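# fold the following and give me the result.
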Amino acid sequence: MKQADLSISNEAEDDGSRQNDAPRRNGDYDDIRYNLLSDRTFLDIHGCTSRLAHYHGIDCKLSGSVYVVSEIEGALPLIHGVSGCAFHQRLSPRKLYSPVYTMACTNLVEEDIIYGGEEKLRHGIYDVYNRYRPKLIVVLPTCISGLMGEDVHSIIRDVKDDIPCNLVFVPSEGFAHRDHDSIDSIMQYVATSWKNTSQQFDFRGCGQVDMLASLAEQLMEEQDVIENSVNLESNGRYTYGFNLELQEVGRILGQMGVSINAVLPTTTVERIRQAPAAQLNIARSRTDKWAAYMRDEFGTDQIKKWPHNSGIEGTARFLQDVGSRLGLDGEAEAVIDVEKKRAAKDLAKIRRTLSGHSFAILSQNLIFNPHRMKVYLNDLMLPIKYICIDSLVLNRLKVSQETRDMMMKNMYGIFDEMTPGFQVLIDPSAEELHKVSKEVDYVLGEFITSPIHEKVSEIPVLDMSLLCNLLYRTSFSVIVELGRHLVQKINKPQINDRRLIVSRLKYNSPYYPMLDDPRISSSIGMWHGIWRATSSGGC
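Prediction:
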């Protein structure tokens, strides 16, 4: 049989297991810190490198699909496109320090683009199986193979009886991404989801969403349902707090009498096939396309994890809802009560330390979750004087004024339900930020705000990038870890007269971390103009 021309790693004998090896360290919190250190080491900037790479670098829909494949034991991606696509997608924003070592590509060249690459894909599937003997081959088309109109479904149907492994096709072409108009719809969905848990939304074009949906549609099979069992969706083993959440949720559910059937997508091919054996799917609020398919096809009930299900009370309510869906109200209530008391005991000393200081929150998060403030105010009991939110990124993405007004209205509505005493500043000026910094003891920065703010205020910002994303986890422990992390930051001597090089650079504020250079600004403006005109986007 003719060998396909494959672009494969130099480590040709690698069986793919390296890409599924999670970092091993003593203790969950050490594992979280190790992940952050790995990201910092790779790009040598700061802890938000994966977000920066997602926004400004590895931003193809294919990236999300490849990442999900790398989470599945025994699975291997086959990129149907040019070698450059496969090369760049070895790195995922979710695990920059751990490339996908084993990745195959049909390596389309000019002749294939003119005359068609379907035979090359056919031979590529055979060759990947003969080389690696995977349990699952996931065929991922690229922009060029999609534009060529390659009939990938027919190729898979033709070869599936000859290949003793599973084959799955995912619509991963970059141009199949959501168009620019959907950004406004997404922001409307985000704002509505803060208050309305019945909100439904088709999160089109996300590689992870489409990959999970394809697994449900093409791999899962009818099963006998296991009573009081659940499938738990996760962002993956390489994201902060994965082990911490899984261990805690597994323990709490186990005490309630509930077993975990599968953690999706971080599991084996066989577990994915048997996912319909679960009685209930626990899905995240934006990625439940797979769960909706299982509901319609297999009758599997589902429950969503919403933004308001964060913090001690939010987590407790969500776990109680899970118990209720399974008819275990009494068992759930007893277990959750014990967990809340344990968390309160651990937080008592942390609260006493934090209560002696004043704080300001500085956020440049695209979809700032106002429910996170409940964690700071109600769980950690921080004396917060100011909440400063930079929404310039919404301007850059051309979110409509109507949508922005709705976001502000819903956000203020949630803030009104909280403990009064803090002031909210939207898009504060440099002078306002400087004034805020002088009126508080500490400024808590999230994601990518620290260098700009330190340049303006000359006051260090406590970087909360490490744990702020953990607040979306279904966990009581992450709240305690967040408090401990903050106490450590406060107890560490602060050097108020430091002059970091990264803080002395002149940044383009709307496009941070880009420098304020007319050549860079022109390039960014041209790129976003093309993006808005051609309906392409991020992964």
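
# drop to CA atoms for contacts and neighbour counts, all remaining ones
OK.

# the residue nearest to Phe203 when sequence neighbours are not counted in helix, strand or coil?
Once flanking residues are discounted, Phe203 sits nearest to Arg286: 6.3 Å by CA to CA, 6 or more residues apart in numbering. Secondary structure, DSSP: H, G, I helix; E, B strand; the rest coil: Arg286 is coil.

# quick one, strands of the stretch 401-539 of the chain?
423-426, 442-446, 461-463 (DSSP state E, counting those that start in this stretch).

# relative to Val152, which of those is closest?
Closest to Val152 of the strands of the stretch 401-539 of the chain is strand 442-446 (CA to CA; 42.8 Å).

# so which elements touch the closest one?
Other helices and strands packing on strand 442-446, by 3 or more CA pairs under 8 Å, 6 or more residues apart in numbering; DSSP states H and E, are strand 359-363, strand 461-463, helix 465-468.

# this one as well, want them side by side:
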Amino acid sequence: MNRSIESLSCAYQPISMIVHAMACQPAKNAGALMAVNAIADAIPLIHGPMGCAALRKMNSFSVYTLFDRTPCTDLKEMDIVFGAENRLKKAIVETYERYRPSLIVVIPTCPSDMIGDDIASAVRQAKREVGCEVVYSTGELIKGRPIGYHDVLCSLFDQLLPEDLEIKKIEGSVNLITFPIHSSDNKMDEMVEILEEIGIEVNKIFFHNTTLKDIYDLPKAELNITDIPSPWLKQMKERFSIPYYATSSLDNPTDVEEINPHGMENSARVFLEIAELLGKRERALKVVEKRKREAKE
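The predicted structure follows:
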């Protein structure tokens, strides 16, 4: 009996290593899943074979966590030949009935890209039968890492925030844009505290317990603050005239302080630059000097 278990263990080990290595390859549906799973009341729906969903339960960007909810359309060979729009429509309805989310995001895969399904049409038809928003990732390879992550964010922006959206701006407010896998709660808490002391209201922290309503509220801010510029933030600037301030930049990879500003002086510089964009530099100078004194005591 022990020998059987030992033999099985030896046989399983190389297979598990291969599977895990494949899951750690950041394909576009892995980046897409990371974005969708950062929205608390959203569910991803993978439009592809069962293997695409099963393999991606292993998070390529955080191997100690799993994507526990990855429903899929379970494409078969016949679907690849004849198309799978009806299967997608049915899967959207079933996903809603099972999970009751506020948002379903359809994530295409390589097989669904190859057969050229009219995903937009299937989504429009399915939306008549469900009580939630349904967004589909276009599957386009939008420049930026991780692959697939920016595709989803741009799709959310395009399909949920149209140009004619009525917006009531919150004067002097900002959005803090974070990366889903960064453990930034403590950092965000301190940043919010300092910004509010300067007189800058934080509209939304995206991603931080983010919901569908938070996405609708993003255009209310006057400035987006991010670590590294993203394509969807550039779209927000063009559509809603919301500029963004990036605390980091990869334009000059040899400048360590530009890539990752750290230390007291660089932190002070970031807050002063943000305040200047919102016309609050004088107040910010007093707050920054006070914080410096407190840190040195």
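
# list the TM-score for the superposed pair.
Comparison of the two superposed chains (TM-score structural alignment, normalised by the length of structure 2) gives a TM-score of 0.82, and 264 aligned residues with a CA RMSD of 2.1 Å.

# circling back: most tightly packed of the helices and strands packed on strand 442-446 of structure 1?
With neighbours defined by mean count of other CA atoms under 10 Å, none of these is more surrounded on average than strand 359-363, at a mean of 23.

# that strand aligns to what range in structure 2?
When structure 2 is aligned by TM-score structural alignment, strand 359-363 of structure 1 has no counterpart there.

# and the angle from that strand to strand 442-446?
Relative orientation of strand 359-363 of structure 1 versus strand 442-446 (axes from the mean of the first three to the mean of the last three CA atoms, to 10 degrees): 20 degrees.

# and strand 359-363 of structure 1, what does it pack against?
strand 384-389, strand 442-446.

# out of these, which is closest to Gln218 of structure 1?
Here strand 442-446 is closest among these (CA to CA), at 39.3 Å.

# wait, Tyr96 of structure 2 touches Lys127, no?
No. The pair Tyr96 of structure 2 / Lys127 is not scored as a contact, 10.1 Å apart, by CA atoms under 8 Å.

# between those two, who's got more neighbours?
Taking neighbours as other CA atoms under 10 Å, Tyr96 of structure 2 and Lys127 compare with Tyr96 leading, 20 against 17.

# the more buried one maps to what in structure 1?
Here Tyr96 of structure 2 is matched to Tyr129 in structure 1, going by TM-score structural alignment.

# ok, now how distant is that match from Gly74 of structure 1?
Remark: distance between Tyr129 of structure 1 and Gly74 of structure 1 (CA to CA, to the nearest Å) = 11 Å.

# repeat that for Asp59 of structure 1.
Using CA to CA, we find Asp59 of structure 1 at a distance of 26 Å from Gly74 of structure 1.

# same deal with Leu392 of structure 1?
Using CA to CA, Leu392 of structure 1 is found at 43 Å from Gly74 of structure 1.

# burial measure for the nearest residue to Val424 of structure 1 once chain neighbours are set aside, as a count.
Spatially, and ignoring its direct neighbours in sequence, Val424 of structure 1 is nearest to Ile387 (4.7 Å; CA to CA, 6+ apart). Using other CA under 10 Å, Ile387 of structure 1 has 19 neighbouring residues.

# cool, Leu62 of structure 1 as well?
Other residues lying near Leu62 of structure 1 total 31 when counted by other CA under 10 Å.

# please apply the same query to the one 4 residues further on.
The local packing count at Val66 of structure 1 equals 27, with neighbours defined by other CA under 10 Å.

# nearest spatial neighbour of the equivalent of it over in structure 2, chain-adjacent residues omitted?
In structure 2, the residue paired with Val66 of structure 1 is Leu33, using TM-score structural alignment. Of all residues not flanking Leu33 of structure 2 in the chain, Pro44 sits nearest, at 6.8 Å (CA to CA, 6+ apart).

# and the helices in the stretch 101-250 of structure 1?
Shown for the stretch 101-250 of structure 1, the helices assigned by DSSP state H, counting those that start in this stretch span residues 110-115, 118-132, 143-148, 152-159, 181-193, 207-218, 242-256.

# on that earlier part again, highest mean neighbour count out of the helices and strands packed on strand 359-363 of structure 1?
Comparing these by mean count of other CA under 10 Å gives strand 442-446 as most buried, with a mean of 23.

# which residues of structure 2 does it align to?
Using TM-score structural alignment, none of the residues of structure 2 align to strand 442-446 of structure 1.

# so the residue nearest to Leu33 of structure 2, which of the three states?
strand.

# alignment lookup: it to structure 1.
Using TM-score structural alignment, Pro44 of structure 2 pairs with Pro77 in structure 1.

# would you enumerate the residues in contact with that match?
Counting by CA atoms under 8 Å, 6 or more residues apart in numbering, Pro77 of structure 1 makes contact with 66, 69-70, 103-104, 137-140.

# what's the answer for Pro101 of structure 2, then?
Neighbouring residues of Pro101 of structure 2 by CA under 8 Å, 6+ apart: 41-43, 132.

# again, only using 10 Å
When contacts are counted by CA atoms under 10 Å, 6 or more residues apart in numbering, Pro101 of structure 2 touches 40-44, 95, 130-134, 212.

# quick one: buried ones out of the residues you listed?
Using 16 or more other CA atoms under 10 Å as the burial test, the contacts of Pro101 of structure 2 include 40-44, 95, 130, 133-134, 212 as buried.

# could the residues you listed be laid out in a markdown table, adding distance to Asp158 of structure 2?
Output for the buried ones among the contacts of Pro101 of structure 2, formatted as a markdown table (distance: CA to CA, whole Å):
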| residue | distance to Asp158 of structure 2 |
| --- | --- |
| Ala40 | 20 |
| Asp41 | 19 |
| Ala42 | 17 |
| Ile43 | 18 |
| Pro44 | 17 |
| Thr95 | 23 |
| Val130 | 20 |
| Glu133 | 13 |
| Val134 | 12 |
| Leu212 | 14 |
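
# quick one, strands of the stretch 101-250 of structure 2?
For the stretch 101-250 of structure 2, strands defined by DSSP E, counting those that start in this stretch occupy the ranges 103-108, 133-136, 173-177, 201-206, 223-226, 244-246.
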